[in-house]
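Enquirer: Model the following, please.
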Amino acid sequence: MSALVSRMLVTIALLCGVLPAHATPQVFLVQNSGWMEPFYADPQSRFKPLVTELALAVAQPGDALVLAAFNQSLPGAPSPKALMSAKVGEGTRAQVTKALAGLDTARKPGGALADTDLGEAVSAAMTQALGGKDGIVWLVTNNRNSPNNDQATAQRNREFYELIHRGGAIRTALAFPLRMQVQGEHYRANGLMVYAFAIGPTGAQALERLLASGSIAKIITEPPARLKPLDRNTVRLVPRKVEDAPGVSFTMAPNGVLRADVASGAVSPSAKIGWHIENTMYPYTIASATLSARSKLGGEDRPVTLGGTRVTALAPGKPQPLASTLQLPVAQLPSQWSMAAIKSAGSAYVLPGTIEVHLAAQKLNLSGAFRERMAALFPGDPLPDIFIPPAQVQASTAVLPIEVRVHYGMAPLLALGGGVLALLAAGGAAAYAWMRPQRAYVTVEDELRTMHARAGAIQPIYDKAGNEVARLKTTLFGHQLTDLREGAQVRLGR
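Expert: Here you go, the predicted structure:
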């Protein structure tokens, strides 16, 4: 590895080390071996603008963006060769454009056009550019893998296959076959391949966000071919109708969560649901698989009864109907007079859970249409082995998030509010009665006296000579004489 490349990689590592927590390092590997000659030589080529726009679409402000050219590393001709590394900001477009402007097909030290090693480039990006950290590696190539001009491309593709499918670091692998007709002095080409490799869990999450946001689709309108994973999130369920469950309805939220809206008075212990089961593994057809499903709701783990336990010839974009009976956690739902219901009055009480669909004895076939497309884009090349499903992928699981949402009316809250108001009114009345002075008539030695006192007060009563002869005790319910001296002429009233 040259000193220049070493310095660039050190710069990249330092740059990645100071990124904000949300940033995702992205490495773009652009092939410039001899096989790529027409993409550089054709004056009508859209190759460099494609790389520029894709990089700017997927790299978010604050991300570390690394751009490198690759072919095959030889003494005196290192590969990959860093072209730029920067933190994405206002000047990124100019940096990328300048870095690609001077890029051309590479030659070996002896003068011959350089060969290609896809595996070497991806490995270097993971271990050197990313330094073993999470991120996304983009590989832009004509899909010809021929180190040392080796014509045994199938074997080279197999090595590339092993890196992708056997390597634990690559969590997600996607391929975008693109049509791009170019003519050079030595070669012509019909197509280009863009690979996206998500490294580590953070890289996988970042790639998933890019797909969901449509950032990639703005530049590449073709659907991505999924290479990995093929053992999870392989199908999805879309509700069609609900039967025999009054007060229960199902909808699919924009974020992919299935919502079961349940009226507070619904008591049905189960719901018959008609689904569409869809294959999400383009370009593979699920030739056959055995289906089973379970629901996990409210702490209950129960099997979902399916109308059919096998699926055959399930192609992407061609959903098949599937009936099921789902057990609803009625016993776990709070009563409308519970504190949980009162707190949720006017909104919904949400009980989260999942439905897991398991596919066993899974057999995948690459669709004929995709094979034809690959043959048209890369004529004469054998279909890369990376598109052949791994033999060990014979089962998969799809997890569908679900929310049981119980809608409570305002009656419990209004009743509670009315009770509180009544208590407050009673308390207010009692407080007023307690604080309001009460009038009492007392006759002492035939002399009528008028006394005023608040509830709880005790007042002395004196005769005409000034001697204390009794005490007046006032309560909420009236007055009474206490400590009456023997022989004293004192009485309540006139």
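Enquirer: going forward, measure contacts between C-alpha atoms and count neighbours the same way
Expert: OK.
Enquirer: Do you have the helices of the stretch 251-400 of the chain handy? List them.
Expert: In the stretch 251-400 of the chain, helices defined by DSSP state H, counting those that start in this stretch lie at 339-343, 368-377, listed in chain order.
Enquirer: which of those sits most buried?
Expert: helix 339-343 (a mean of 18; mean count of other Cα atoms under 10 Å).
Enquirer: what's the spacing between it and its chain's center?
Expert: With Cα atoms, centre = their mean, to the nearest Å as the basis, helix 339-343 stands 29 Å off its chain's centre.
Enquirer: in what helix or strand does the residue nearest to residue 354 when sequence neighbours are not counted lie?
Expert: Distances taken as Cα to Cα, 6 or more residues apart in numbering place residue 401 nearest to residue 354, at 4.4 Å, with adjacent residues excluded. Residue 401 belongs to strand 396-407 when elements are defined using DSSP states H and E.
Enquirer: Check which helices and strands that strand sits against.
Expert: strand 235-243, strand 258-263, strand 349-366 (3 or more Cα pairs under 8 Å, 6 or more residues apart in numbering; DSSP states H and E).
Enquirer: of those strands, which approaches residue 186 most closely?
Expert: strand 349-366 (32.7 Å; Cα to Cα).
Enquirer: How about residues contacting that closest one?
Expert: Applying Cα atoms under 8 Å, 6 or more residues apart in numbering, the contact partners of strand 349-366 are 283-298, 340-341, 387-389, 393-408.
Enquirer: Distance from the helix ranked longest in the chain to the middle of the chain?
Expert: Secondary structure of the chain per DSSP state H: the longest helix is helix 411-435. How far helix 411-435 lies from its chain's middle: 47 Å, per Cα atoms, centre = their mean.
Enquirer: ok, back up a step: quick one: residues contacting the residue nearest to residue 354.
Expert: 256-258, 352-355.
Enquirer: will you turn those residues into TSV that also has distance to residue 159 and neighbour count?
Expert: As requested, the contacts of residue 401 are arranged in TSV below (distance: Cα to Cα, whole Å; neighbours: other Cα atoms under 10 Å):
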residue	distance to residue 159	neighbour count
256	36	14
257	39	16
258	41	23
352	44	17
353	41	20
354	38	17
355	37	22
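Enquirer: Also this sequence, please, to line up against the first:
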Amino acid sequence: MLTQLAAGAALLCPCLPAQAVSHVFLVQNSGWMEPFYADPASQFKPLVTELAAAVTQPGDRMVLAAFNQSLPGAPSPKALMSARVAEGAVRAQVRDALAGLQPARKPGSSALADTDLGEAVQAAIGTALGGKPGLVWLVTNNRNSPHNDQATARRNREFYQLIHQGGGIAAALAYPLKMPVEGTHFRADGLMLYVFAVGEQGARELDALLAAGRIAHVITEPPARLKPLDRATVRLVPRKVENAPGVSFSMAPDGMLRADVAPDANAPAAKIGWNLENTMYPYTIASATLAARSVLGFDTRDIRLDDASIRNLAPGHSEPLASVMQLPVAQLPGKWSLDAIRSAGSAFVLPGRIELQLSGQRLELSQTFRRRMEALFPGDPLPDIFVPPADIRGSRAVLPIEVRVHYGMAPLAALMGGALALTAALGAAAYAYARPRKAYLTVDGEPRTMMARAGTTQPVYDKAGAQLAQLKTTIFGHQLTGLREGAQVRLGR
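Expert: Predicted coordinates for the structure are as follows:
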């Protein structure tokens, strides 16, 4: 049934470099899509062409396939091209592959082909990608009607069960697009683009595409999130900090929260005002209970929230949230510590995170999105089932944080000054120890001068060569030892 797609997909199965990403583009060509092919003003094929050029990079593997519903003698999906992406070649390749594509007809009949969205997605994941990570792009008019089944609500529900319950799909987005077209048999107002990230590597690649704005180069509409709905559902943005002299908060361009702490700050806690933003378009958080904690170094502490609940927070909207957060004062090194000395002129960084848990979460499809879907797909019951699974009753958001203590150069300068002084003192001591010294003696009534270094012991002789004593020299002076009985020897003149 999937022979032709499998033949093209075979190029995706060998081991690829770790950075290579696989893309499968599924383009619907069933009867319901007739106006998108027939209308001379249709932007359907140019959209697919520009999308493929925007999201792929040289070295990626990609398959472009048309799909409707598989029947004996008419396999679906059907590969139109399969290649490794080359620099500057994708646009022309996709344009040429789509040029002759027209709505398919059933084998041995003039009737236009039906549609099976689930079949197409399963084939892309299981056959084209071979169960490996990648991205599946599905372009459809959103009419899921195998065998011309008019129970579209049930068929759409089956499709969304595949999305939410399919273990291979780690993330999914939907882009409802306005595209009015008119053909011989039908007219349509909208088109739907889905992207399914297969595996965690696929999810990371999708996140990278979104962060880089590469999809937004072609599609300016915000994506509707289908999956996951249990993490990164809200965002915390700091507004102000109170009762914490020497502490300030800011957001880094990469989304990291930074707490800059003066080295002499000793406030045990800070009152922080946040903006809590719903990032889960197109869902309104109708209600949820909040709990938060901070994890800094080896220290985990609860964050006290003034209001531990959310009510009717629409997507893209925010509401103020006040909190009291314990600061890790005891864990921060003192200005004279080794860590502080090492960080002089820069910052000592203590990494951590703020965790926000939403429990008892109840989501509702936003009315704005519902009206948009009804306008683009009139008569389609999809908005009624475009809802998260009932078992998703909670979510978790994590905000990375860095506590940064800025140490000046004074401790390091003082340490370097002390080290220089110690070095000088040691040098002076070494010189004093090694320098020869004069020792004045009187031997048998005659003055005598001897040269001696600290740490040495020398014999003292009389005129006949007999040893009378020993001269011991230290850094503190000289002394006579081993004096022979009756010898006339003394220090000095």
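Enquirer: Got a TM-score for the pair?
Expert: After superposition, the two chains reach a TM-score of 0.95 (TM-score structural alignment, normalised by the length of the second structure), with 491 aligned residues with a Cα RMSD of 1.9 Å.
Enquirer: about what we covered before: nearest to residue 94 of the first structure, out of the helices of the stretch 251-400 of the first structure?
Expert: Nearest of those to residue 94 of the first structure, taken as Cα to Cα: helix 368-377 at 31.0 Å.
Enquirer: distance of the residue lying closest to residue 217 of the first structure once chain neighbours are set aside from residue 65 of the first structure?
Expert: Take residue 217 of the first structure and drop its neighbours on the chain: the residue closest to it by Cα to Cα, 6+ apart is residue 211, 7.5 Å away. Going from residue 211 of the first structure to residue 65 of the first structure by Cα to Cα, to the nearest Å gives 18 Å.
Enquirer: ditto for residue 266 of the first structure
Expert: Separation of residue 266 of the first structure from residue 65 of the first structure (Cα to Cα) stands at 54 Å.
Enquirer: And the two? Which one has more around it.
Expert: residue 65 (27 against 13; other Cα atoms under 10 Å).
Enquirer: about what we covered before: quick one: map the residue nearest to residue 354 of the first structure onto the second structure.
Expert: Residue pairing (TM-score structural alignment): residue 401 of the first structure is matched to residue 400 of the second structure.
Enquirer: With residue 25 of the first structure instead?
Expert: So residue 25 of the first structure corresponds to residue 22, using TM-score structural alignment.
Enquirer: Report the contact partners of residue 412 of the second structure.
Expert: 341, 344.
Enquirer: Over to residue 289 of the first structure?
Expert: Residue 289 of the first structure is in contact with 310-312, 359-363, counting by Cα under 8 Å, 6+ apart.
Enquirer: what number of residues lie near the equivalent of residue 46 of the second structure over in the first structure?
Expert: Alignment note (TM-score structural alignment): residue 46 of the second structure maps to residue 49 of the first structure. Neighbour count for residue 49 of the first structure, taken as other Cα under 10 Å: 14.
Enquirer: Over to residue 393 of the first structure?
Expert: For residue 393 of the first structure, using other Cα under 10 Å, the count is 15.
Enquirer: cool, and residue 323 of the second structure?
Expert: Neighbours of residue 323 of the second structure using other Cα under 10 Å come to 18.
Enquirer: for residue 161 of the first structure, same thing?
Expert: 20.
Enquirer: Same check on residue 248 of the second structure?
Expert: 19.
Enquirer: Same check on the one 3 residues further on?
Expert: Other residues near residue 251 of the second structure come to 13 when the count uses other Cα under 10 Å.
Enquirer: and it, what pairs with it in the first structure?
Expert: Counting by TM-score structural alignment, the partner of residue 251 of the second structure is residue 252.
Enquirer: my guess is that match contacts residue 238, does it?
Expert: Yes - in this structure, residue 252 of the first structure is within contact of residue 238 by Cα atoms under 8 Å, at 7.2 Å.
Enquirer: Give me the common contacts of the two.
Expert: By Cα under 8 Å, 6+ apart, no residue touches both residue 252 of the first structure and residue 238.
Enquirer: for the closest residue to residue 243 of the second structure other than its chain neighbours, what are its contacts?
Expert: Excluding the flanking residues, the one nearest residue 243 of the second structure by Cα to Cα, 6+ apart is residue 270, at 5.8 Å. Taking Cα under 8 Å, 6+ apart, we find residue 270 of the second structure in contact with 241-244, 324-327.
Enquirer: how does it look with 6 Å?
Expert: Residues counted as contacts of residue 270 of the second structure (Cα atoms under 6 Å, 6 or more residues apart in numbering) are 243-244, 324-325.
Enquirer: returning to that earlier point: so which helix or strand takes in the residue nearest to residue 217 of the first structure?
Expert: helix 200-213.
Enquirer: on that earlier part again, so the match of residue 46 of the second structure versus residue 97 of the first structure, what's the distance?
Expert: For residue 49 of the first structure, the distance to residue 97 of the first structure - Cα to Cα - is 8 Å.
Enquirer: Likewise for residue 60 of the first structure?
Expert: Look at residue 60 of the first structure and residue 97 of the first structure: by Cα to Cα, they are 17 Å apart.
Enquirer: Residue 333 of the first structure too?
Expert: Note on residue 333 of the first structure: its distance to residue 97 of the first structure, by Cα to Cα, is 59 Å.
Enquirer: more crowded one of those two?
Expert: Neighbours were counted for residue 333 of the first structure and for residue 97 using other Cα under 10 Å; residue 333 has more, 19 against 15.
Enquirer: now the more buried one: how far from residue 249 of the first structure?
Expert: Using Cα to Cα, we find residue 333 of the first structure at a distance of 16 Å from residue 249 of the first structure.
Enquirer: again, but for residue 332 of the first structure
Expert: 18 Å.
Enquirer: and if you look at residue 42 of the first structure?
Expert: 58 Å.
Enquirer: now swap in residue 233 of the first structure and tell me
Expert: Remark: distance between residue 233 of the first structure and residue 249 of the first structure (Cα to Cα) = 24 Å.
Enquirer: what do you get for residue 323 of the first structure?
Expert: For residue 323 of the first structure, the distance to residue 249 of the first structure - Cα to Cα - is 15 Å.
Enquirer: now residue 202 of the first structure
Expert: Counting by Cα to Cα, the gap from residue 202 of the first structure to residue 249 of the first structure is 36 Å.
Enquirer: what's the answer for residue 410 of the first structure, then?
Expert: Separation of residue 410 of the first structure from residue 249 of the first structure (Cα to Cα): 21 Å.
Enquirer: Under a three-state scheme, what state does the aligned partner of residue 110 of the first structure in the second structure occupy?
Expert: In the second structure, residue 110 of the first structure lines up with residue 108, judged by TM-score structural alignment. At residue 108 of the second structure, secondary structure determined by DSSP: H, G, I helix; E, B strand; the rest coil is coil.
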